[in-house]
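**Student:** here is the input, now give the coordinates:
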Amino acid sequence: MLGVALAEDVPSNYGELLSEELGVISRDVEMDAVPPATQFEVLVIGSGLSGICAAIKLKAAGIAFTVIEKNDDIGGTWLENTYPGVGVDTPSHLYSFSFAKNSEWTRYFARGGEVFRYLDQLAQQNDLHGHIRFGTEVLRADFDESTGRWNVQIRSADGTENTISANAVISAVGMVNRPSIPSIRGLGDFVGPVMHTAQWLSDTDVRDKRIGVIGTGASAMQLVPNVVEEADRVLIFQRSKQWAVPHPNYQREVSSKVRALFEQIPFYLAWYRLRSFWNFSDRLHSSIQIDQNWPHPERSINAINERHRIFLTEYIKTQLGDRTDLVDACIPDYPPYGKRPLIDNGWYRTMCRDDVDLITEGVDEVTATGIITSSGEQYPVDMIVLATGFKTLQMLYPMDIRGRSGKTLRGQTWGTDDARAYLGITVPDYPNFFIINGPNTNAGHGGSAIHSTEFQVRYIMAALKHMFAHNLKTVEPRDSTYQAYNEELDEALSQSVWSHPGMTTYYRNDAGRIVVSSPWRYVDYWARTVEFEPKDYACESTG
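**Tutor:** Now for the predicted structure:
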């Protein structure tokens, strides 16, 4: 049936995963018994996409929980990022939970405001707001050996600090919650507006402004084509080139007729979403595997990757048209998918405009009225936009998490930029501490964060079920399990495009280790997280 619906052979190991996606098999963990709130409570940090997912599943299971949220509303990334053009780079219908499919998306690739409304609706429907403490930030969490609980220090918006306690902590802060502000000499001296894309102000006026955009990643690629019509001039300061792929539906709206089909025809939306998952999940995985015998490693890593390079190169040249002077500045010198592939929303055609300048020199200094590049060239601008990404390598920043031994997670266990975890979820010495979208869980070959989030939340729920069923005070991964997993992980990553010589990306730390990306196919990661394996954990009984 799956093969017929997807119009191709489906390997047998995908059967159960696809059945879950379709809703034929439940992804929920059925709890046999749940202790009362007086005996067990979970603290969730963050109410973005992953925090909402965790909260929904905890509430459905009857487990007492509290969510700590630093902002004044839910939404996380989709609350904070409101710059012009912000949106998803995976299909909308795929960027919705398998248990909360959305037939009302108005665009095939939703804009940020619509994603926020989807998450807000979920929070309202599941009555989550009463569980959330808004305007509150987690400063520190200490594991108390004597009680088997976490003591969590929090600070409210008015500066008041206090400590709350929980049996388990789920970090749902993700990787894109702290903007990376570059250290540029003189940046504070600029007299005009300076803002990171994640800190865009709603009353920002770009009309008739000379705008300097620093960075050419995902946010810049979405922003620039959406401000160029009103701006006087846009100057783009590029550190590295990006591969961007075309998609015919990227700018398209979903017609009312199609939305009616999703709403009225049984299972149509489920099958449509399943096909999107099939097309956008593991198809590219083979193209990111290094062929050690490939004769052209300077440009690609295997025959499939080379075909993609040829296609994308020709696409970029076609988009640039007669602007051959831009070809070298726009075509990357690293293999396709060495960085997360972006979707072209008119970026290359925008580069061809007379009122757009692509500057490929590094930014050396900012003055009161402009930007100076490494060659000494000065560029007057009226406002500066920092499209410089996030502190992805500084996971859980700036929280201070201290485990059983008193060691700090970010400092003594991980160092500043070398986060590791078993399955990206748990770490030895930090009992009952679970991470959603932790180290090496970002599927850089495609797909959606929705899926890894659902896999991880299911795994956490299974861990809690095991604790309840066996009257356990704590669970933490065995060091041998943790070490073996990370050795296997690093070996797999060494065979991926992200380890290609010369690659510089936020995926890698200062030592060159890949910290963000996952080497696994979705089906492989699903198989690793579908069950909680007690043998992988050291468990401590309450009695």
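
**Student:** every contact and neighbour count from this point should use C-alpha atoms.
**Tutor:** Noted.

**Student:** what separation do you get for Tyr95 and Arg259?
**Tutor:** Counting by CA to CA, to the nearest Å, the gap between Tyr95 and Arg259 amounts to 16 Å.

**Student:** more crowded one of the two?
**Tutor:** For Tyr95 versus Arg259, neighbours defined as other CA atoms under 10 Å are more numerous around Tyr95 (22 against 16).

**Student:** hmm, that one is touching Ser448, no?
**Tutor:** Yes - between Tyr95 and Ser448 there is a contact under CA atoms under 8 Å: 6.3 Å.

**Student:** buried ones in stretch 203-213?
**Tutor:** Neighbour counts using 16 or more other CA atoms under 10 Å place Val206, Lys209, Arg210, Ile211, Gly212, Val213 of stretch 203-213 among the buried residues.

**Student:** could you do stretch 360-377 as well?
**Tutor:** The neighbour-count criterion (16+ other CA under 10 Å) identifies Thr360, Glu361, Val363, Asp364, Glu365, Val366, Thr367, Gly370, Ile371, Ile372, Thr373 as the buried residues of stretch 360-377.

**Student:** who's in contact with it?
**Tutor:** 184-187, 189-192, 212, 237-239, 329, 378-382 (CA atoms under 8 Å, 6 or more residues apart in numbering).

**Student:** let's see which of those residues end up in strands.
**Tutor:** Assigned to strands by DSSP state E, the following of these qualify: Gly212, Phe237, Gln378, Tyr379, Pro380.

**Student:** tell me the contacts of the first one?
**Tutor:** Gly212 makes contact with Val234, Leu235, Ile236, Phe237, Ile371, Val381, Asp382, Met383, Ile384, Val385 under the criterion CA under 8 Å, 6+ apart.

**Student:** now rank the residues you listed by neighbours and give me the top one.
**Tutor:** The most neighbours of any of those, using other CA under 10 Å, belong to Val234, which has 27 neighbours.

**Student:** and Ala303, how far from Glu104?
**Tutor:** If you measure Ala303 against Glu104 using CA to CA, the figure is 40 Å.

**Student:** before we move on, what about Val4?
**Tutor:** Using CA to CA, we find Val4 at a distance of 27 Å from Glu104.

**Student:** now swap in Ala166 and tell me
**Tutor:** Using CA to CA, we find Ala166 at a distance of 38 Å from Glu104.

**Student:** between those two, which one's more packed in?
**Tutor:** Under the criterion of other CA under 10 Å, the comparison of Ala166 against Glu104 puts Ala166 first, with 21 against 17.

**Student:** so in this protein, which helix runs the longest?
**Tutor:** Looking across the chain with DSSP state H, the single longest helix is helix 449-469.

**Student:** run this one through as well so I can compare:
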Amino acid sequence: MPHRKAPRKLSIAIVGSGFSGLGLAIGLKRAGFTDLTIYEKADDLGGVWRDNTYPGAACDAPSHLYSYSFEPKPDWTRRFAEQPEILGYLRHCAGKYGLERHIRLGTEVTDAAFDAATGTWQVHTGSGGVHEHDLLVTACGQLSNPAVPVLPGLDAFSGAVFHSARWDHGHDLAGARVAVVGNGASAIQFVPLIAPDAEALTIFQLESHWISRKPDRVYPRWRHALNRRVPAVQRLSRLGIFLWFELMLNPSLISPRGRRVLSAPVRALCRFALRSVGDRRLRERLTPGYEPGCKRILTSSDYYPALNRPNVRVVDRPIAEVTRHGVRTADGDHHTVDTIIWATGFRSQDFVAPMRVTGSHGTELNAAWKDGARAHLGLAVPGFPNFFLMYGPNTNVGSGSIVHMLESQIAYIVQAARLLASGVAHMDVRQDALERFDATAQRRLSTSVWNQGGCDSWYLDADRRNTNNWPGSMTGYRRRTRRLDPSDYHLEH
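**Tutor:** Next up is the predicted model:
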């Protein structure tokens, strides 16, 4: 991204300091925009990689791809980086590109409203402050608000209760009787690490998952030195990983033909991993009845072996209530526990909640989305001028790295900022542009494994409308966002 001077000063607000917010701030600074404010409600930057500190927290996309293309890290310690190293990488990026002075930590944006008279966004913070900005970008992510079940009797439970994304490190699990509710991406990482210490560990399986072995390994020092001295080696590694996702896994999720061709090999890989579970009946209960990829295919080499431990049980009956000393399932069985850990994921449809965003006609964003979240290219919503989302509706990837998608969005928003700086007062995406994009996206999603694979997932809303996933390749999204088409917008000079 070349360094350029902005023709006029533009005040830009970014809400969130994870991969999205930090990456956008870097892109804007390199384009010559310096009046940036990054609002962060927590006391540290990092987003999801600040919050998820549970044992074993790690990325399920390879490190070389799960990082900014403009800021490679030659010394990743392993192929799939763990949470402390990823958070350290984000801190490094913030320091290198001078973002600390732009970040307001401990400052939650509660409301943001567009003032048509001034053409600016009025940003209200929890401390009562009001700040005026020309451009507003929410970079809150799809996985920032933990989903916690509402169960009868929970208030009466005498033990400890916490979500995996809000891990209670002060609570000692040694000798504890632990209930883990959920068996998704976080549970398969922390269960193997807490199982040896717990007296008893009961996993309440909500739905079985396709799980393949994780091809993880530690990178030796000579590889770090080679990456530094010959940067092309790391770039080729990144390209190879990218092509694997683009040419092999993505077609198996989106294309009906790809699903037919690649479903059998994926099943075989996952069934091979499942053979490490000794109990034949348990293997049957762990085998999904839906197509591979309908939910994200998980990777772990130690989750299945952990289920062989004598102190670990898997229960696949729904929880009816929580009692003072345990959990009762729908069949009447009572399971005595003193600790409940929610591994129940996130409220993925709450793209900006609990923040309130109000557009030019007094319409609140969640009201505009009452029939489902929609945004042109996942970025812009009609009636909300000079406003963009990052990692918005229909920009999640079922296979690959979200960082690649974010860099496409960064380039697009930088173009928008240049338009505003060049004399455009307001830019408001046209309704017909959104309708065309959304109709095409939903048509392509209708034949994808996420819509047709026979499962319920966080990709689908209550009406089974896919509001989260991008219906194509990462390359396709890069192509669609490479050039901002001014004809898609109402421009007011």
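
**Student:** so stretch 113-126 of structure 1 matches what in structure 2?
**Tutor:** Mapped onto structure 2 using TM-score structural alignment, stretch 113-126 of structure 1 spans residues 84-97.

**Student:** need the contact partners of the matching stretch.
**Tutor:** Outside stretch 84-97 of structure 2, the residues that touch it by CA under 8 Å, 6+ apart are 18-19, 22, 26, 45-46, 49-50, 53, 71, 73, 76, 100.

**Student:** can you give me the helices in the stretch 201-350 of structure 2?
**Tutor:** Secondary structure of the stretch 201-350 of structure 2 (DSSP state H, counting those that start in this stretch): helices at 221-229, 231-244, 250-254, 256-274, 280-286, 303-306.

**Student:** and of the ones you listed, who's closest to Leu36 of structure 2?
**Tutor:** For these, the distance to Leu36 of structure 2 is smallest for helix 231-244, at 30.6 Å, taking CA to CA.

**Student:** that older thread, any of the contacts of stretch 360-377 of structure 1 buried? List them.
**Tutor:** The neighbour-count test (16+ other CA under 10 Å) applied to these identifies Leu187, Phe190, Gly212, Phe237, Gln238, Ala329, Tyr379, Pro380, Val381, Asp382 as buried.

**Student:** which residue lines up with the first one in structure 2?
**Tutor:** Same thing as Leu187 of structure 1. Using TM-score structural alignment, Leu187 of structure 1 pairs with Leu154 in structure 2.

**Student:** what's the closest non-adjacent residue to that match?
**Tutor:** For Leu154 of structure 2, ignoring the flanking residues on the chain, the nearest one in space by CA to CA, 6 or more residues apart in numbering is Val322 at 5.2 Å.

**Student:** counterpart of the one you found in structure 1?
**Tutor:** Val322 of structure 2 maps onto Val366 of structure 1 when the alignment is built from TM-score structural alignment.

**Student:** of all pairs in the buried ones among the contacts of stretch 360-377 of structure 1, which one spans the longest distance?
**Tutor:** With distances taken as CA to CA, the most widely separated pair in those is Phe190 and Ala329, at 27.6 Å.

**Student:** residues contacting the counterpart of Gly141 of structure 2 in structure 1?
**Tutor:** Mapped onto structure 1 by TM-score structural alignment, Gly141 of structure 2 lines up with Gly174. By CA under 8 Å, 6+ apart, Gly174 of structure 1 lies in contact with Ser50, Met395, Leu396, Ile436, Asn437, Gly438.

**Student:** equivalent analysis for Val234 of structure 1, please.
**Tutor:** Contact criterion CA under 8 Å, 6+ apart gives Arg210, Ile211, Gly212, Val213, Val224, Val228, Asp355, Val356, Asp357 as the residues in contact with Val234 of structure 1.

**Student:** so which of those residues hold up in structure 2?
**Tutor:** Checking the contacts of Val234 of structure 1 against structure 2 (both residues aligned by TM-score structural alignment, their matches' CA atoms under 8 Å), the contacts still present are Arg210, Ile211, Gly212, Val213, Val228, Asp355, Val356, Asp357.

**Student:** tell me how far the counterpart of Asp333 of structure 1 in structure 2 lies from Ile26 of structure 2.
**Tutor:** Taking TM-score structural alignment, Asp333 of structure 1 has Gly289 as its aligned residue in structure 2. Applying CA to CA, the value for Gly289 of structure 2 to Ile26 of structure 2 is 44 Å.

**Student:** likewise Val424 of structure 2?
**Tutor:** Computed with CA to CA, the distance linking Val424 of structure 2 and Ile26 of structure 2 is 23 Å.

**Student:** who's more crowded, those two?
**Tutor:** The neighbour count for Val424 of structure 2 versus Ile26, taken as other CA under 10 Å, is higher for Ile26 (20 against 15).

**Student:** next, count neighbours for the nearest residue to that one once chain neighbours are set aside.
**Tutor:** Of all residues not flanking Ile26 of structure 2 in the chain, Tyr97 sits nearest, at 6.5 Å (CA to CA, 6+ apart). When neighbours are counted by other CA under 10 Å, Tyr97 of structure 2 registers 14.

**Student:** what lines up with Pro229 of structure 1 in structure 2?
**Tutor:** In this structure residue 229 of structure 1 is Glu, not Pro. For Glu229 of structure 1, the equivalent position in structure 2 is taken to be Pro196, counting by TM-score structural alignment.

**Student:** revised request: answer the last question for Val86 of structure 1.
**Tutor:** Under the alignment (TM-score structural alignment), Val86 of structure 1 pairs with Ala57 of structure 2.

**Student:** what separation do you get for that match and Asp279 of structure 2?
**Tutor:** 27 Å.

**Student:** in terms of neighbours, single out the busier of those two.
**Tutor:** Between Ala57 of structure 2 and Asp279, counted using other CA under 10 Å, the more crowded position is Ala57 (21 against 11).

**Student:** that's all I had, so thanks and see you.
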